[in-house]
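# Predicted model and sequence below, questions to follow.
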Amino acid sequence: MSADRRGHGHGHALSATADRRYLAGALALIVGFMAVEVVAGVIANSIALISDAAHMLTDASAIVLALLAMRIAARPPRGAYTFGWKRAEILSAQVNGVTLLLLVAYFVYEGVHRLMEPPEVSGPVVVVTALAGIGVNALAVWLLSKADRRSLNVEGAFQHVLNDMYAFIATALSGVVVWLTGFRQADTIAALVVAALMLKAGWGLLRDSGRVLLQAAPSGLDPDEIGRVLAADPDVEEVHDLHVWAVTSGYPTLSAHVIVAEGSECHRARTRLADLLHERFEIGHTTLQVDHGLPGLDPHCSDPHGPRHSDPLKSPYGDP
């Protein structure tokens, strides 16, 4: 006997609509200021400002990609895509993570070049433009922080804009140093600090989205602990073929083959275990195949997947 327990409601649809609104607002801010920054960069002869404008272009691209991924992920399951297109959000997070790492490589390369040949920069224009950029990016970060950042898709766009705000802070500080002291290498040092922050954010996105694509158990869920908890149920003799993964961020899923004692009622056992998984581990999408343990009948499949979980005092099948 198997069943799928789902905890759907209307809140997710409302959240997705609100998320799109927040992302669209941040996109409008970034695109508008990006045009201003290009003009300021040309006037000030500032490569730093032009680079920041290029970084803002990647921010805008990241948000557009996130919006497209959210629209694609909202498509209902159909045909061969039985889970729908929810993984599109994870692919978007992967692209955003890779983009951040590519920007790190660019900033490090440019940083080494500028340390050797620091360019002439108009400090006052850089400072004023960077301070305005801090304000615009802070507002964009605030908008994105109101969206559901449990989605790696939203988190990817958030990290792009957040790191751009750090870049503007560094640019403003370096502009002040260049303006007051003439130490032109300050711009490069600030860029390398920002590159280190981007490396951390990009690697985190790739790591977390990679776990989803490789169908690893979501962070915070231990399959062995879950197996022990299920096996501790009075009617359960053994749990095997236990799989815990995430279809997309915020969508933990579990399947397992559960053997209950002869005479136990499978339906009640399944409902009780599904409720336990939902309440204790917050897993609302569970598929449990529940069968009776019959004398002389080996319940294990010919190609077992993963460890067996059982209480040696109850299980007639030996130690797992």
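Alright, I've got the coordinates.

# contacts, neighbours, all on C-alpha from now
Will do.

# quick one, what contacts the closest residue to Leu143 other than its chain neighbours?
Among residues not flanking Leu143 along the chain, Tyr22 sits closest, at 5.4 Å (Cα to Cα, 6 or more residues apart in numbering). By Cα atoms under 8 Å, 6 or more residues apart in numbering, the residues touching Tyr22 are Leu143, Leu144, Lys146, Ala147.

# another structure for you, compare them:
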Amino acid sequence: MLLIAGFMLVEVAGALLSGSLALLADAGHMLTDAAALALAWTAFRLSRRPTDHAKTYGYYRFEVVAAFINGLALLILVGWILWEAVERLITPPPVLGGPMLAVAIVGLLVNLVAFRMLHGADQDNLNIRAALWHVIGDILGSIAAIIAGLVIVLTGWTPIDPILSLLVAMLLVRAGWSLTKRTLNILMEGAPEHLDLDELRDKLIQAIPQVTGVHHLHVWLLTIERPMLTVHIEINSKDNADDTLIRIKRFLSDHYGITHSTIQIEREGCADHPHD
């Protein structure tokens, strides 16, 4: 966070000096990166807090909230870059290629160091992935600024600056949308994207002979690494409920990685109607 925020100030100065949109866009992106990394750090700190009477699941979900905010920030940044790029294509301002190129090269080195630091972390964590995508966007922005600087120094053709900025923006749209969509699904208690509930229900009945019916099946994510499940299981009156419960929990853990489940065993039908 300190690395990105510190160089962001240098890049703003370089953008104002050279008149480069590519540098200014990259500086704006680095500002959101610094905020994203600060938010990610705060989320990890909060997620370590123990559960209490107010937060019975603890504070893990704040990691998802942070990732959602960072995904939205990426999309907002893309919108700003697009707006500025179109304006500069219509009315091209003067751009100093030399200062722009020098700042962009240093920026690329800084971003590569930040990428290396984040890339060693847990890539399955949406919070880490959000921060990493911000830094990847910075790397792309720095490369675009370097190319634009070289073209301007060699040919004097300044439209290359907003054109490459548009290209970087297009590359970031997919990452921002994917991240926002995934985190919103978690916040809305949606089922994991990779999980087919009908398939889970069928496999559960096939794998455990005591199970005669499955309903009120709900699966959601506390975080991307913490799936949760509740379900009503119908068994015959002669079957052993404790043994069935143990087998179901072992099946869910071994085949779906679900280690936190609440299972209601029923013998005489379900008291809740209609089934959902």
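Sure thing, it's come through. All figures in this text were calculated on a predicted structure; none of them were measured in a lab.

# Mind checking the TM-score on these two?
Scored against TM-score structural alignment, normalised by the length of structure 2, the superposed chains reach a TM-score of 0.95; 275 aligned residues with a Cα RMSD of 1.5 Å.

# ok, and the most crowded of the contacts of Tyr22 of structure 1?
In terms of neighbours by other Cα atoms under 10 Å, the contacts of Tyr22 of structure 1 top out with Leu144 at 28 neighbours.

# Give the aligned equivalent of that residue in structure 2.
Taking TM-score structural alignment for the superposition, Leu144 of structure 1 sits opposite Leu118 in structure 2.

# And the residue sitting furthest away from the middle of structure 2, how far from Ile246 of structure 2?
Within structure 2, the residue lying farthest from the chain centre (Cα atoms, centre = their mean) is Lys238, at 47.8 Å. For Lys238 of structure 2, the distance to Ile246 of structure 2 (Cα to Cα, to the nearest Å) stands at 17 Å.

# hmm, back to that, which residues touch the aligned partner of the residue farthest from the centre of structure 2 in structure 1?
Aligned counterpart of Lys238 of structure 2 in structure 1: Gly263 (TM-score structural alignment). For Gly263 of structure 1, the contacting residues are His292, by Cα under 8 Å, 6+ apart.

# picking that back up, look at the residue farthest from the centre of structure 2 and tell me its secondary structure.
What DSSP: H, G, I helix; E, B strand; the rest coil gives for Lys238 of structure 2 is coil.

# picking up where we left off before, secondary structure element for the match of Leu144 of structure 1, which one?
helix 97-119 (DSSP states H and E).

# Could you list the buried residues of that helix?
For helix 97-119 of structure 2, the neighbour count (16 or more other Cα atoms under 10 Å) marks 97, 99-101, 103-104, 107-108, 110-111, 114-115, 118 as buried.

# Throw the residues you listed into a markdown table and include distance to His194 of structure 2, thanks.
Compiled in a markdown table, the buried residues of helix 97-119 of structure 2 are given as follows (distance: Cα to Cα, whole Å):
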| residue | distance to His194 of structure 2 |
| --- | --- |
| Gly97 | 47 |
| Pro99 | 48 |
| Met100 | 44 |
| Leu101 | 44 |
| Val103 | 43 |
| Ala104 | 40 |
| Gly107 | 37 |
| Leu108 | 35 |
| Val110 | 36 |
| Asn111 | 32 |
| Ala114 | 30 |
| Phe115 | 28 |
| Leu118 | 25 |
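
# from those residues, which is closest to Arg61 of structure 2?
Closest approach to Arg61 of structure 2 among the buried residues of helix 97-119 of structure 2 (Cα to Cα): Leu118, at 20.7 Å.
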